[in-house]
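J.: Fold the following.
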Amino acid sequence: MTVLVTGATGTVGRQVVRNLLDRGQRVRALTRDPARAALPAGVEVVRGDLTDSDGLEAAFDGVTAAHLINFGGDYRPLANGPHLVKLAERAGVRKVTVLGGWQEGTLEPAVRAGGMEWTFLRPLQFMANFLTDWGEPLRTTGRVREPHGDRESPPIDEYDIGAVAATVLTGDGGHGGQSYLLTGPEVLTARGMVAIIAEATGRHLRFEELTPDQVRREWAAEGRRPPLSLFRAFSEVDGVGDADLVEMLLRMYGTPNELATTLTGEVERITGRPPRTFAEWAAEHAHHFLP
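T.: Prediction:
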């Protein structure tokens, strides 16, 4: 069968492609710019934009399973979910995974109401976000300057998200109608993750804790806007300015969250192997944190 992967050049999409190829599947990759896709040999790359469903008939043609994302290139939830579902069903797609963003848009309810077998994937925190958030400051200053260094999370390697999607799309494990919260194998603090990156790189790196007033001054008033991955996600909300975003982040970082200390075990249950650790991920990506 042919599996369509949307967002195929993104952080998770590339790993879905990788895992599908490892399983011997035919992969069609949807991207806005095929010339810059840089995907493995054997992948059929097609041009398309999820926000423009009128141009996607050819992308779905002959596809029996698809990995969908619920946001477009601007990271806002898709507004054309019902049309996308109609196109997929008309083409004969029988099974989909849906990678959710920070907000549910029109895609999820349309998928639920349709006739395809669906599985929603909800990673809590990508390890890859630390490349965006910490890569530049660790390379240039050796420091991460953020509030609440002891805040906890169970980050997941993007490879494991791809493995779950590939397993669900190509297997018959009874995943239809399920929504999976995906976590890594351990709960870590921000301070602890910086220490793990330091060990992986052999560098002296440190977490420098900011007070809320320092955050307000540096992240809003002075226009410095880390962590970029969270600003990008929260910027999806219309009418929210930088100062509001900073307050949202401070509340999120400073408020205990049961999800941040809960390991779900879904990766191992679905794929049959434990999820990769942050230390493994840091060792693989150590070069991104070197000067």
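J.: drop to CA atoms for contacts and neighbour counts, all remaining ones
T.: Fine.
J.: pretty sure residue 4 belongs to a strand, no?
T.: Yes - the assignment for residue 4 is a strand, going by DSSP: H, G, I helix; E, B strand; the rest coil.
J.: residues contacting it?
T.: Listed by Cα atoms under 8 Å, 6 or more residues apart in numbering, the contact set of residue 4 reads 27, 28, 29, 30, 59, 60, 63, 65, 66, 67.
J.: please redo it, this time with the cut-off set to 7 Å
T.: 27, 28, 29, 63, 65, 66, 67 (Cα atoms under 7 Å, 6 or more residues apart in numbering).
J.: my guess is the second one contacts residue 41, does it?
T.: No - in this structure, residue 28 sits apart from residue 41 without contact. The criterion is Cα atoms under 7 Å, and the distance is 11.6 Å.
J.: quick one, which of those two is more surrounded?
T.: For residue 28 and residue 41, the more surrounded residue by other Cα atoms under 10 Å is residue 28, and the numbers stand at 22 against 8.
J.: Please identify the helix or strand for that one.
T.: strand 26-31 (DSSP states H and E).
J.: Could you check how many residues crowd around residue 99?
T.: So residue 99, with other Cα under 10 Å, has 22 neighbours.
J.: same check, this time on residue 153
T.: Look at residue 153: counted by other Cα under 10 Å, it has 22 neighbours.
J.: from memory it sits against residue 184, does it?
T.: No - Residue 153 is beyond contact range of residue 184, at 9.1 Å (criterion: Cα under 7 Å).
J.: quick revisit: could the contacts of residue 4 go into a markdown table alongside distance to residue 9?
T.: Formatted as a markdown table, the contacts of residue 4 follow (distance: Cα to Cα, whole Å):
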| residue | distance to residue 9 |
| --- | --- |
| 27 | 13 |
| 28 | 12 |
| 29 | 8 |
| 63 | 19 |
| 65 | 18 |
| 66 | 15 |
| 67 | 13 |
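J.: Need the max-distance pair from those residues.
T.: Using Cα to Cα, the two most remote members of the contacts of residue 4 are 29 and 65, lying 12.3 Å apart.
J.: what about the spatially closest residue to residue 184 that is not a sequence neighbour, neighbour count?
T.: Excluding the flanking residues, the one nearest residue 184 by Cα to Cα, 6 or more residues apart in numbering is residue 156, at 4.1 Å. Number of residues near residue 156 (other Cα under 10 Å) recorded here: 25.
J.: I have a second one here; can you model it like the first so I can compare?
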Amino acid sequence: MTILITGGTGTIGSQVLASLNGQDADIRALTRTPEKAKLPPGVRPVGGDLSDIDAVRAALAGVSTLFLLVPNVADELTQAILTLNAAREAGVKGIVYLSVFKGETYADVPHFVGKHTVERMIAACDLPATVLRPAYFIQNDMQQKDALLTHGTYGVPVGARGISMVDTRDIGEAAAKELLRRDRSATPLPRETYDLVGPDCLDGEAIAAIWSEALGKTVQYGGDDLDSLEQRVRAFAPAWLAYDLKLMFRRYQQDGAPADGTQVARLTTLLGRPPRPYRDFAADSAQQWRAA
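T.: The predicted model follows:
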């Protein structure tokens, strides 16, 4: 039995591989540069990416279970649909697909719509898949280090409605558990869906207060300026992606992305413990920054 991990060298894929480490599983990781990939011991690199259907077909040969993470690229939807079709043709018996929290609701945010469309294919074709819907990643806020330490500002315009951010380590652990459950089953298992969320619904002011406590200094929320966000993102990402993220934060500001108790409880059952809170991330980060 063989598990193929896509995005294995990225933020989430590396957490999935870390959680699979020591689980006595045959694991491959799809990567554009197998000769340079830094992977855990025992993980076999496979050359290619999801934009190359021939490479995808070759990578899926002999694979029993697939972790499908498609990057934020202009043809994300096409890559996902083609890969799922190739997996079905290859006889893959278990799939774990990384979608997004609120994908069915945020109908004006491109990458949310694309992921929800992939979910529709999974349901319509009755694929043996677990759909994981992570909320906004807590670890994205590592990018706020300079603003927090230098200016005493939390600059992510999350608004006042609140979002239930999730720790990327919880995403990796949840994915690994579902991959192993499906891979070790003698037959394909029914579809499952999990919302991967944090235990707290936090707005911009609440997050700034958490950082104030963690850093021992006053931290202010930087406000809801979405045009400024778009311009900052354009400095290191394509214009279409910057606008896509602006639209996502506009919905966060308008509607929020809160989890309910049932969603948190279901994730707690899957993990075997409560999901990690934002406050722990802030405290750990502050300690690391002081030590450095």
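J.: Quick TM-score on the pair, please.
T.: The TM-score (TM-score structural alignment, normalised by the length of the first structure) is 0.78; 273 aligned residues with a Cα RMSD of 3.4 Å.
J.: So residue 122 of the first structure: helix, strand or coil?
T.: Applying three-state DSSP: residue 122 of the first structure is strand.
J.: ok, and what's touching the strand holding residue 28 of the first structure?
T.: 1-9, 17, 43-49.
J.: Which ones among the residues you listed map onto strands?
T.: The strands, defined by DSSP state E, take in 2, 3, 4, 5, 44, 45, 46, 47 from the contacts of strand 26-31 of the first structure.
J.: Filter those down to the buried ones, ChimeraX style.
T.: ChimeraX command restricting those to the buried ones, with burial defined by 16 or more other Cα atoms under 10 Å:
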select :2,3,4,5,45,46,47
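J.: Quick check: of the ones in strands among the contacts of strand 26-31 of the first structure, which lies closest to residue 212 of the first structure?
T.: Nearest to residue 212 of the first structure, judged by Cα to Cα, of these is residue 5 at 40.8 Å.
J.: Quick check, that closest one in contact with residue 67.
T.: Yes - the criterion here is Cα under 7 Å, and residue 5 of the first structure meets it with residue 67 at 4.8 Å.
J.: Leaving out chain neighbours, which residue sits closest to residue 94 of the second structure?
T.: residue 65 (4.5 Å).
J.: again with residue 136 of the second structure
T.: Using Cα to Cα, 6+ apart, the nearest residue to residue 136 of the second structure is residue 165, at 5.0 Å.
J.: repeat for residue 46 of the second structure
T.: Distance criterion Cα to Cα, 6+ apart; nearest residue to residue 46 of the second structure, sequence neighbours excluded, is residue 30 at 4.8 Å.
J.: What does the one you found correspond to in the first structure?
T.: Aligned counterpart of residue 30 of the second structure in the first structure: residue 30 (TM-score structural alignment).
J.: any idea how far that match lies from residue 69 of the first structure?
T.: Residue 30 of the first structure is 11 Å from residue 69 of the first structure, where distance means Cα to Cα, to the nearest Å.
J.: list residues touching both of those two?
T.: 6, 7.
J.: still on that earlier bit, which residue in the first structure aligns with the residue nearest to residue 136 of the second structure?
T.: In the first structure, residue 165 of the second structure lines up with residue 155, judged by TM-score structural alignment.
J.: Same check on residue 205 of the second structure?
T.: Using TM-score structural alignment, the equivalent of residue 205 of the second structure in the first structure is residue 191.
J.: Quick check: that match touching residue 147?
T.: No - Residue 191 of the first structure lies out of contact with residue 147 (Cα under 7 Å); the separation is 10.2 Å.
J.: my guess is residue 106 of the first structure meets residue 79, correct?
T.: Yes - here residue 106 of the first structure reaches residue 79: they are 5.6 Å apart, a contact under Cα under 7 Å.
J.: Skip the chain neighbours and tell me the closest residue to residue 39 of the second structure.
T.: Using Cα to Cα, 6+ apart, the nearest residue to residue 39 of the second structure is residue 9, at 7.1 Å.
J.: ok, that neighbour to residue 121 of the second structure distance?
T.: Distance, residue 9 of the second structure to residue 121 of the second structure, by Cα to Cα: 27 Å.
J.: dump the residue contacts of the residue nearest to residue 184 of the first structure.
T.: 125, 126, 127, 183, 184.
J.: quick one: the strands in the stretch 1-150 of the second structure?
T.: For the stretch 1-150 of the second structure, the strands defined by DSSP state E, counting those that start in this stretch cover 2-6, 26-31, 44-47, 65-68, 94-98, 129-134.
J.: Format these as JSON lines; extra columns: distance to residue 151 of the second structure.
T.: As requested, the strands of the stretch 1-150 of the second structure are exported to JSON lines (distance: least, Cα to Cα, whole Å):
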{"stretch": "strand 2-6", "distance to residue 151 of the second structure": "38"}
{"stretch": "strand 26-31", "distance to residue 151 of the second structure": "38"}
{"stretch": "strand 44-47", "distance to residue 151 of the second structure": "42"}
{"stretch": "strand 65-68", "distance to residue 151 of the second structure": "39"}
{"stretch": "strand 94-98", "distance to residue 151 of the second structure": "35"}
{"stretch": "strand 129-134", "distance to residue 151 of the second structure": "30"}
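J.: I'd like to know which of those strands is closest to residue 142 of the second structure.
T.: The nearest among the strands of the stretch 1-150 of the second structure, by Cα to Cα, is strand 129-134 at 17.5 Å.
J.: residue range for that closest one in the first structure?
T.: Strand 129-134 of the second structure corresponds to residues 118-123 in the first structure, going by TM-score structural alignment.
J.: average gap between the matching stretch and the second structure?
T.: Superposed on the second structure, stretch 118-123 of the first structure shows a mean distance to its aligned partners of 0.9 Å (mean Cα distance after the TM-score superposition for the first structure).
J.: What lies in contact with that stretch?
T.: The contact list for stretch 118-123 of the first structure, computed with Cα under 7 Å, 6+ apart, reads 95-100, 111, 175-183.
J.: Identify each buried residue in that stretch, please.
T.: 118, 119, 120, 121, 122, 123.
J.: now stretch 247-254 of the first structure
T.: In stretch 247-254 of the first structure, the ones that count as buried by 16+ other Cα under 10 Å are 248, 249, 250, 253.
J.: Make TSV out of the residues you listed and add secondary structure.
T.: Listed next are those as TSV, based on three-state DSSP:
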residue	secondary structure
248	helix
249	helix
250	helix
253	helix
